[in-house]
Each structure stands twice: as structure tokens, then as C-alpha cells.
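Visitor: quick check, what structure comes out for this input:
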Amino acid sequence: MAGKRSIFEDVGQGAKPAEGPQGGMIDKGRGGARGAIRVWLAVLFALVVAMIAVGGLTRLTDSGLSITEWRPITGALPPMDEAAWQAEFEKYQESPEFQIQNRLMDLAAFKTIYWWEWGHRQLGRVIGLVWAAGFVFFWATKRLPAGWTGRLLGLGALGGLQGAIGWWMVASGLTGRMVDVASYRLAIHLGIAFVILGLIAWYILSLARRDSELLQARRSREAKLFALSTGVMHFAFLQILLGALVAGIDAGRAFPTWPLMGESFFPADAFYLPDGGPVVLAFFENPGLVQFTHRMAGYLMFAFGLFAWWRARGSAHPATRTAFDWMAAMLFGQLVLGIVTVLHAAPLALGLVHQLGAVVLWVLILRARHRAQYPIVATIRGRK
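Guide: Take a look at the predicted model:
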């Protein structure tokens, strides 16, 4: 006679597994090299993060206009002798930035800013080559999972668009009325970088599980929590764009006080523009108003993010709750870091750390959103 079984014993525990392929019909066919593709995407992810960091340093060091031509192929080679360096310097001397802001700059100082911009563009070329080499390899060897060709091809298309927008941004500071790149073009450039980074992160998370697992997990999706995390994601993207506007006109150094801006809540002369123009331009070009907008959006995002975290406490899935815990912790850390950056008038190091903090927060928000969409279900014993 069979012995008694514990009421907590899993059904079928100890039974011989059924013969045949595992994972169900949805996993049949071309499963692809999911692990290898994740490694490739992780390399691209690291390169894009480095690109964002170098781009931030290029902007904060006023190096972005040092190369006045867009040569996608021949521009990969820097000046090789003093005559070539002098020729590049003479091109820069024709720019408004040099004539208005850097007239005392010599060739040695020019080389410093040139290398920052050259490194930024070179890193973009490396990213393009890594993407192309990986995509062609996985496509030619038929290792792309079913349904992933268009997604991964789209990453390359966005990368190419990003290069063109980068030049469009630089061109605004070479012939326009500004001595720096136009801040709204900088915001678009940074925004697309975060879109690319977010897609890579989402793809890495999705490729970590089989299609059958994702389909089954989606049946347990927490729709309200997914909607809240989507709202936090959109709020974060808006805040990233506003941060680019701050960096574009050095607005982070305008009011090194907190919680007030100077001696008042709202900055004085918020709608003043030295060159006149429509009032709406103050939201892009007045340092006080730009910083004020970034501050207010940060407070609202923090409050909304905490509300999403509070709602996530009721999730039945431990992995989802943990993901929202990390998101909330980084929300608080990024808020504190922003305040410290303002109080120190946005020095180079703090400005860069704050930007990288936005990268970490962005990824943690996407991870929490992915967990809400595709929960990792745990049994009563805690096994996934």
C-alpha cells in the first residue's frame, strides 16, 4: 500500500518525465542562439553606455564643435601631422564658438577638445561595426530566433539615424546664433540614445527566457502595475530630455541653491532672453526656467514612482516586488544626486555621475516594467 503524501508535495514530484521535446509547440522550429545574441547585445549595451558618458563629457567640456565636418568614413583618421592639425584648427576658428568664446585658445588647447569629439565619433563607428558584424553573422548562420530579425535590424536603423542627428545637432552650433549646439537638438540626440539603450535592455531581458515561458508568463501579467511602470518610464524619458536641455545651456550652474532658486521658489527673470525672441524659447534657452522645469519634473516623477512602488508591494510575485524596490531606491538616489549636483554648481564629475545615474534608473524602470508584463512565477516553496 502506498505511503501517505504530504499535502505540500508538488504534484508529479519524483515522477518520470515524459519523453519527447520540452517547451511545447511554440518553441519548435528555429529557437536561435538566444544566449549568444544576449552576449552580443550586452556588448552593444556597454558600448552605448560608454557613448552616453563620452557624449556627456564632450558637451560638458565644450568639445562638440571642434570637428566642423561630417565625414563618416575618412573622418575616422585624426590629423597625422602638424600641418593637418593646423588645418583643422583653422576650420574651427571660423566657427561662432571660437570667435565669440574661445578667441584666446591655442593649438594645444584645441587638440584637447578635438580628441574628446573624435573619440565620441569613433565610438559611434565602433558601435555600428559591432552591430553590423553581429547581425550579419547571426542572420547568415540562421541563428536569429523566429520573429527577431526585424527588431534587431531596427536597432541598426536607429543607430544610423542617430549618427545623422548627431551631425544635425553639431551643425546648429556652426552657423547659427548660438555658440553651442542647439539644446533642443541635443535633447533629441540624447533621447534617441536612451531609446536604443532601452530597447537593448528589453531585448536582453526577453531573450533570457524561452518564448513559451514568456507567453505563459504574460497570462499572469499585472495590467495595472504594467500601466503604472509605463507611466514612470515616460516620465523618466521626459526628465532625460529636460536634463539634456539643462546640459545644453549649462543651466545646472545658474542657481546653486536648494530648495529655493536663489531667494525665491520661482527664478527671477525666468522669461528673459538676451537676444529677444518668442517667449516660448525661454523654456529652452533661459537657464533659470530650464533648471526650474527640470527640478519640478524631478519632484513629480519621484512622487509618481513611489506611488507605483507602493502599488507593487501588493504583487503576488517576489521578483516583481524586488524589481520595483530597486527602482524606488534608485529614484531616491538620483534625486539626492541631482540636488548635490546643483548645490555644487554642476562640476564635471558630478554632472557625469548624475547622467550615468539616469542610465541606471532607466534600466531599472524597464526591468520593473518587464517583470510586470512577464512575471516570474514562484511556487509556494519559492522555486521559480
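Visitor: C-alpha only now, for contacts and for neighbours.
Guide: Will do.
Visitor: what about the spatially most central residue of the chain, helix or strand, and which?
Guide: By Cα atoms, centre = their mean, the chain has its centre lying nearest to residue 194, at 2.8 Å. For residue 194, the element it lies in under DSSP states H and E is helix 183-207.
Visitor: chain center to the helix or strand just after that helix: distance?
Guide: Remark: after helix 183-207, the chain's next helix or strand is helix 211-218, criterion DSSP H and E. Distance of helix 211-218 from its chain centroid, counting by Cα atoms, centre = their mean, to the nearest Å, is 27 Å.
Visitor: residue 65 belongs to a helix?
Guide: No: Residue 65 sits outside any helix when classified using DSSP: H, G, I helix; E, B strand; the rest coil, being coil.
Visitor: ok, it - contacts?
Guide: 92, 97, 117, 170, 173, 174, 180, 181 (Cα atoms under 8 Å, 6 or more residues apart in numbering).
Visitor: also this sequence, please, to line up against the first:
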Amino acid sequence: MRVTGSAALRPVTAWLYICAAVVFAIVVIGGITRLTRSGLSIVEWKPVSGVVPPIGETEWQAEFEKYKATPEYRLVNHTMTLPEFKNIFWWEFIHRIFARLVGVIFLLPFLWFLVRKRIDRPLALRLGVIFALGGFQGVLGWYMVKSGLVNDPHVSHLRLTSHLMTAVLIYALMLMTAWSLETRPRVQGSRAFAWANVILVFVMMASGALVAGLKAGKMYNTFPLMNGQYFPQGALGFSPVLSNFSDNPIMVQFLHRNFAYGLGVFFFWQLWRERKNVSLNHPLAWIVMAYLLQFLLGVFTLLKAVPVSLGALHQANALILFTATLFLLARRPHAA
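Guide: Next up is the predicted model:
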């Protein structure tokens, strides 16, 4: 039987917040790993023994020799030195360590809360689903890496998108579960709009993942037009036509830009619509501010052809914007 009352559940809530914060860090580190082209530096998946990095020059050289056998080294990084390899190795290693860390941070307290009967069955099942998703995410990460250990040394953009969005889903479930255990005043407003905000930002993040996976941000580095055109040539150049929407970097960038425009219109319209609703306009204002920052980061990231710093900030703030939409949904908007 679960200990009732929000005060009694504070340890559970705090634990979920910590887990969500670690997942946030994993997403940002994963973005840096991708931007620095570090994701294919570790060519083996060792869930247990992989927690220990190479020690000494002999082990480092052995690890480097494994990387030298990959297509990425032969086709892209054939002039790379051991010190340069260490730089990309550490980003991927840290990313994997944080992924293992969140598994431990989640599982051990979860078992303790179960044994001490601090959570009831419905909550335990929900937490079990989150843990299972975490395990699936680990497998999905390796599945993504394997797609780049081939003659074309680039990870599948579809697998990369799946990997990122599964992490975002886990993050959302952790936060929403934590907020559901707290007592917060409900706000007056449309629950349908709150859900729409969450879903649309989720879709926008998936669109951004496709842009990243296809390296579409490295082309058409102009704004507001795409090299002087609104709808650029080549956007429908793939066959069949539907493949343009997932595989054509020109179309994917076009869609991401225009999705951002539409999302901004939707957010500002809501803010204007609820301008007299004191309980709702503050959460909406946070969403709009996060959106404006995200828009500016996106523009500067594009104009600078995706430097690591701006690319990482753009990905991190996307998660902040998503968090703002989740928080509004967690306030359980209801009609007057």
C-alpha cells in the first residue's frame, strides 16, 4: 500500500526529478557527441565492462586500432592521430556512462520504494514502463551506432530520430509522473490546446532530429529565404515523392523552418486568446519566451552552419520548450 499524501511522496518526486535531470544531460551530451562526430568512436557494445575506459597507452592504442578498422576512419578520418581519437572517444564514452548511470539511479531507488511499499501498484506499473523504455533505449542506441559501422559511415537519420525521441518520451514520462504526485492548483483553459502544444513541440523536435541526422543544417545557410527561394529547387527531387519528407535534406530543412513559423503563430495566438486569463497567461508566456529563444538559436545555428556550441544550445533549449508545454499540461487545464 502506498504512503498517501504529497508530503509522504516527496522522496519519490525528488528521485524522479533527479532522473529527469540526468536524462536531460544525456540528451545534451548526445547532441554534442553527434556534432563532434564522436558517435562511432567506440565500435563495441559492452554494457558491463564498457564502464572502464582504456588505461595506459597500450590499451588506448588497442582501442584506436579497432576504430581504424571502421569505414569512418578509412573514408573520413584517415589522418587522425591518437590524441585526436581520444577527444572523440571521451564524448561517446561519457554519453554511454551517463546512460548507464541513469539506469542505476532509476532502478535502485525504484526497488527500494517497492520493498518499503512507498508506491502503489498503478504507480509501480507506470515506473516499470519507464524502466523498460530505458532498456529499449539502450538497445536502440547501439542499433543506431551499428548503422554507421558500414561502408557509408553515417548513422541512419531515422534511427537517430527514434533514439532521440525515445529519450524525450522517457524524460516526459518522468516529469509528468513526478508532477502527478504533487498538489498544484488547476488552471482555467483548454486541455485540448495544452495537449496540442506538447504534441506539436514533440513533432518539431523529431523534425529537428531529421535535420540533424541528414546534416541538412549544413546547406541553405541563409535566412529567411533558402538561397533566395521560399521553396527551393530539389525539395521534391527524390522518388517516390513521399520519401522527400523523410530522406531529402532540402525538404526536411524546408519543413523544419515552416513548422517553426506555424508553431510560433499558434503559441502567440494562444497568448493573445488567454490574455485576460491570469491563471494561464503566465505558463503560456514561459512557452512563448522559450519558443522565441529557440527560434533565434535556430536562425543563428543555421547562419553559422551548425557550430557545436550553437547546435548543442539549440537542442537543449528544444527540451526546455518541451518542458514548458508539459508543465502547462500537468496543471490540468479545465473549462470555466
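Visitor: TM-score for the pair, please.
Guide: Once superposed, the chains reach a TM-score of 0.92 (TM-score structural alignment, normalised by the length of the second structure), with 334 aligned residues with a Cα RMSD of 2.3 Å.
Visitor: trace the residue nearest to the centre of the first structure over to the second structure, please.
Guide: Under the alignment (TM-score structural alignment), residue 194 of the first structure pairs with residue 168 in the second structure.
Visitor: list the contacts for the counterpart of residue 225 of the second structure in the first structure?
Guide: Applying TM-score structural alignment, one finds that residue 225 of the second structure aligns to residue 260 in the first structure. Counting by Cα under 8 Å, 6+ apart, residue 260 of the first structure touches residue 266.
Visitor: any idea how far residue 260 of the first structure lies from residue 295 of the first structure?
Guide: Distance from residue 260 of the first structure to residue 295 of the first structure, counting by Cα to Cα, to the nearest Å: 11 Å.
Visitor: with the first structure superposed, average distance for the helix or strand harbouring residue 134 of the second structure?
Guide: Secondary structure assigned from DSSP H and E places residue 134 of the second structure in helix 121-146. Once fitted to the first structure, helix 121-146 of the second structure is off its aligned match by 1.1 Å on average (mean Cα distance after the TM-score superposition for the first structure).
Visitor: can you pick the most crowded of the contacts of residue 65 of the first structure?
Guide: Neighbour counts for these, by other Cα atoms under 10 Å, peak at residue 181, which reaches 25 neighbours.
Visitor: what residue in the second structure is paired with that residue?
Guide: Matched to the second structure by TM-score structural alignment, residue 181 of the first structure sits across from residue 155.
Visitor: pretty sure that match is touching residue 214, no?
Guide: No: Residue 155 of the second structure lies out of contact with residue 214 (Cα atoms under 8 Å); the separation is 9.3 Å.
Visitor: which residue in the second structure aligns with residue 370 of the first structure?
Guide: Using TM-score structural alignment, the partner of residue 370 of the first structure in the second structure is residue 330.
Visitor: give the contact list for that match.
Guide: By Cα under 8 Å, 6+ apart, the contact set of residue 330 of the second structure is 176, 179, 180.
Visitor: for residue 319 of the second structure, see how far away the last one is.
Guide: It stands for residue 180 of the second structure. Distance from residue 180 of the second structure to residue 319 of the second structure, by Cα to Cα: 20 Å.
Visitor: so which of these two has more stuff around it?
Guide: Comparing residue 180 of the second structure with residue 319 by other Cα under 10 Å, the one with more neighbours is residue 319, at 23 against 15.
Visitor: report the angle between the helix or strand containing the more buried one and helix 157-180.
Guide: In the assignment (DSSP H and E), residue 319 of the second structure maps to helix 308-330. Angle of helix 308-330 of the second structure versus helix 157-180, following axes from the mean of the first three to the mean of the last three Cα atoms, to 10 degrees, is 40 degrees.
Visitor: and helix 308-330 of the second structure, which residues are buried?
Guide: 308, 310-330 (16 or more other Cα atoms under 10 Å).
Visitor: and what of stretch 124-143 of the first structure?
Guide: So for stretch 124-143 of the first structure, counting by 16+ other Cα under 10 Å, buried means 124, 125, 127, 128, 131, 134, 135, 138, 143.
Visitor: among those, which one lies nearest to residue 48 of the first structure?
Guide: residue 127 (7.4 Å; Cα to Cα).
Visitor: how about the closest one, secondary structure?
Guide: Residue 127 of the first structure is classified as helix under three-state DSSP.
Visitor: counterpart of it over in the second structure?
Guide: Using TM-score structural alignment, the partner of residue 127 of the first structure in the second structure is residue 102.
Visitor: so who does that match touch?
Guide: Contacts for residue 102 of the second structure were tallied using Cα under 8 Å, 6+ apart; they are 19, 22, 23.
Visitor: tally up the residues packed near the last one, please.
Guide: Other residues within reach of residue 23 of the second structure, judged by other Cα under 10 Å, total 23.
Visitor: what segments of the second structure are helices?
Guide: Assigned by DSSP state H, the helices in the second structure fall at 10-35, 56-68, 71-75, 82-115, 121-146, 157-180, 191-213, 244-247, 249-273, 278-303, 308-330.
Visitor: show me the contacts for the alignment partner in the second structure of residue 346 of the first structure.
Guide: In the second structure, residue 346 of the first structure lines up with residue 306, judged by TM-score structural alignment. Applying Cα under 8 Å, 6+ apart to residue 306 of the second structure gives the contacts 217, 218.
Visitor: try it again at 10 Å.
Guide: 35, 212, 215-219, 221, 298-300, 312, 314 (Cα atoms under 10 Å, 6 or more residues apart in numbering).
Visitor: what's the distance between the residue mapped onto residue 257 of the second structure from the first structure and residue 72 of the first structure?
Guide: Using TM-score structural alignment, the equivalent of residue 257 of the second structure in the first structure is residue 295. Per Cα to Cα, residue 295 of the first structure is found 38 Å from residue 72 of the first structure.
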